[in-house]
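**Student:** here are the coordinates; sequence isn't available:
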């Protein structure tokens, strides 16, 4: 298969002409990392098999896009054509431009040891091994199939980084100068093993669960880290502790779909898919951690659902951009909190998240500050 010209074109698209990451991208046969993947079609997941359609395989693999490789506990490599998995995506081949951005955020130079936290399809481990040498790269994932598949596929490329299969929120073997997480980490206890595996003066790059916030931080002498929230953003899957996510709060979403709220009002702002409004979603997680979302469109009618494990819930529904009817219940008013955030965004022209200072204490708590504004995540 003549993949080299496709890889060179991709490298030119996602790197600068003088970038040291251009050659690693151009020399990596990305299609070999993703022989099968899932695509969304008419509301269902549909299996794509590269070998049965080589042209579509090359087009997908060398496009700057993420390819979903697992949905729920079903990896595309193990699926048959009639399978229609349900649930959330659980692994992917991350779009190459984002992989390169995270490698740049890590401030990598030759001789440093890197941990790639969240193996996925193995793209970051491949690029890093070509640049740093396999002996300086390790990759970790909770899913044994992902680490074993990536190890075999990279070995066929002549790359041999070390792979670990374990839950990074509980333990990480070894120590590293740089840690890049391409899964969204839970602040608090979930960050403690990561800080423990980072060498003094080392640098951490990750996103935080339920946000698009990219944090970069240098490890400090007390075992914590200091840095900032980058003026950049990314959306990654949350860390999981097994082959699939726990059911979470999905069962709680059943009640808000039809319930009459303790409070029924007219909302100020139109209904939107909050999961795609990254800055608003991030600020909601900072102010009200643990809110789960759902969103539906039925013709012109839009409906958004917010729910929290403490029993708080909200449903807002309206035609297109009309003011919504809002039902809320439980101890907190979740839609009202979202509207306060939108008020601030309109009044100030932005939110204080990006560019804020960051301090991670040794217990994994993330403290953010910008001017007089402060917030903490992970308590």
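**Tutor:** Alright, I've got the coordinates. What you see is a predicted model; the values in this text were computed from it and never measured.
**Student:** from here on, contacts and neighbour counts on C-alpha atoms
**Tutor:** OK.
**Student:** Near residue 226, how many residues? Count them for me, please.
**Tutor:** 19 (other CA atoms under 10 Å).
**Student:** The structure to be compared is supplied as follows:
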């Protein structure tokens, strides 16, 4: 496809405006932010042409379709040059893949629904991740999740390509990222590999930064980090509660570090994605003979569009690590495919009733966690520490019982 001759000029102006906006947002950041974006990362963003890494992506239409599904419209320079370039230099996440499928960007089709499986993360978050990881010149870094390659290019621009390694499990995504990186003159070490196991050929690393989330800390990442080095990775679970942790590795497989503030979410590593649970009605059918009781806490404590609910959903995963939450006809269902347990909450005269079945009383466990959380004064994520040692992976707080992350895949 032939691109307009003024592309470099147009892109340069939009890129400068984007970076200026990011710099302003950094200056106005809340006082509780962990750290501002380092000026060196803003300088890198001034040079890296983001549009080269997103030749095609999807944007949501203004209205859903007749079935209520999001309508995803393909955007390329050929379809709409202005929209494509403006979006490429917006501080927005751009969806580049659904359901692990390869898109023919020469003849892309409108999509109805689907699960995003790759994206170009919004630039402000990419810069925040590199800054929060305390990356400086001279460091060797491993990026887990190459994606489009834009974040990789920023690291190469600041550190030099020889200091950067990046792994990606999806061969299609890696091929596109490699073409874009090499086309821009960046030559990091790239490999198709599962981020759960890092990348031993280039270890040890001063910093490891993940662009996908994990249910627990992969031991290989700690083993491949120099003593005193740091690992920044998002944590998530099957309730889709998210947090970020910055761990300092001791060099013997142990590590410790704080959760970081904010309500940031990433796509899960594919090996850590939630399993299919079948038909929720089938699960609920087994509860018909179970006596209901009044719920002490409403499901909104987990589902509300608030920072506290976002954080509490992450903590709840420590109480019910294998549970998933799905709402059907206004009734939330907790489904645990590992133990076979289920709980259903039903509106009841302005309150909620709950039925529970199986070996684990799922909602009762969550209620116990919420009780302890409230009694502790509803502490924010930055007051928690994650410790990884021979006793497992434990989320620690001075006024709360410890919560354990799932056993990691080895």
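**Tutor:** Thanks, I have it. What you are looking at is a predicted structure, and each value in this text was computed from that prediction instead of being measured.
**Student:** Fetch the TM-score of the aligned pair.
**Tutor:** After superposition, the two chains reach a TM-score (TM-score structural alignment, normalised by the length of structure 1) of 0.87; 368 aligned residues with a CA RMSD of 2.8 Å.
**Student:** Tell me which residue is most central in structure 2.
**Tutor:** Computing the C-alpha centroid of structure 2 and ranking residues by CA atoms, centre = their mean puts residue 266 first, at 1.1 Å.
**Student:** Make sure it is actually in contact with residue 212.
**Tutor:** Yes - the pair residue 266 of structure 2 and residue 212 qualifies as a contact (CA atoms under 8 Å) at a distance of 5.3 Å.
**Student:** overlap in contacts of those two?
**Tutor:** Common contacts of residue 266 of structure 2 and residue 212 (CA atoms under 8 Å, 6 or more residues apart in numbering): residue 234.
**Student:** Residue 163 of structure 1 falls within a strand, correct?
**Tutor:** Yes - counting by DSSP: H, G, I helix; E, B strand; the rest coil, residue 163 of structure 1 is found in a strand.
**Student:** What lines up with it in structure 2?
**Tutor:** Taking TM-score structural alignment, the alignment pairs residue 163 of structure 1 with residue 190 from structure 2.
**Student:** pretty sure its match is touching residue 165, no?
**Tutor:** Yes - using CA under 8 Å, residue 190 of structure 2 is in contact with residue 165, at 5.9 Å.
**Student:** So these two - more neighbours on which side?
**Tutor:** residue 165 (27 against 21).
**Student:** I'd say that one and residue 141 touch.
**Tutor:** Yes - Residue 165 of structure 2 is in contact with residue 141 according to CA under 8 Å; the separation is 6.3 Å.
**Student:** Let's verify the alignment partner in structure 1 of residue 364 of structure 2: helix, strand, or coil?
**Tutor:** Using TM-score structural alignment, the equivalent of residue 364 of structure 2 in structure 1 is residue 336. With three-state DSSP as the basis, residue 336 of structure 1 sits in helix.
**Student:** and if you look at residue 149 of structure 1?
**Tutor:** When classified by three-state DSSP, residue 149 of structure 1 comes out as helix.
**Student:** how about the nearest residue to the aligned partner of it in structure 2, chain neighbours excluded?
**Tutor:** Under the alignment (TM-score structural alignment), residue 149 of structure 1 pairs with residue 176 of structure 2. Distances taken as CA to CA, 6 or more residues apart in numbering put residue 148 closest to residue 176 of structure 2, at 6.8 Å, once the chain neighbours are dropped.
**Student:** What distance do you get for the one you found to residue 342 of structure 2?
**Tutor:** 39 Å (CA to CA, to the nearest Å).
**Student:** do residue 187 of structure 2 as well
**Tutor:** Applying CA to CA, the value for residue 187 of structure 2 to residue 342 of structure 2 is 50 Å.
**Student:** Could you check which of these two has the larger neighbour count?
**Tutor:** residue 342 (27 against 19).
**Student:** in the stretch 201-350 of structure 1, which spans are strands?
**Tutor:** Ranges of strands in the stretch 201-350 of structure 1, per DSSP state E, counting those that start in this stretch, are 213-219, 225-233, 263-266, 292-298, 301-307, 313-319, 325-329.
**Student:** can you tell me the mean distance of the last one from structure 2 after alignment?
**Tutor:** Which is strand 325-329 of structure 1. Its aligned residues in structure 2 lie a mean 2.9 Å from strand 325-329 of structure 1 after superposition (mean CA distance after the TM-score superposition for structure 1).
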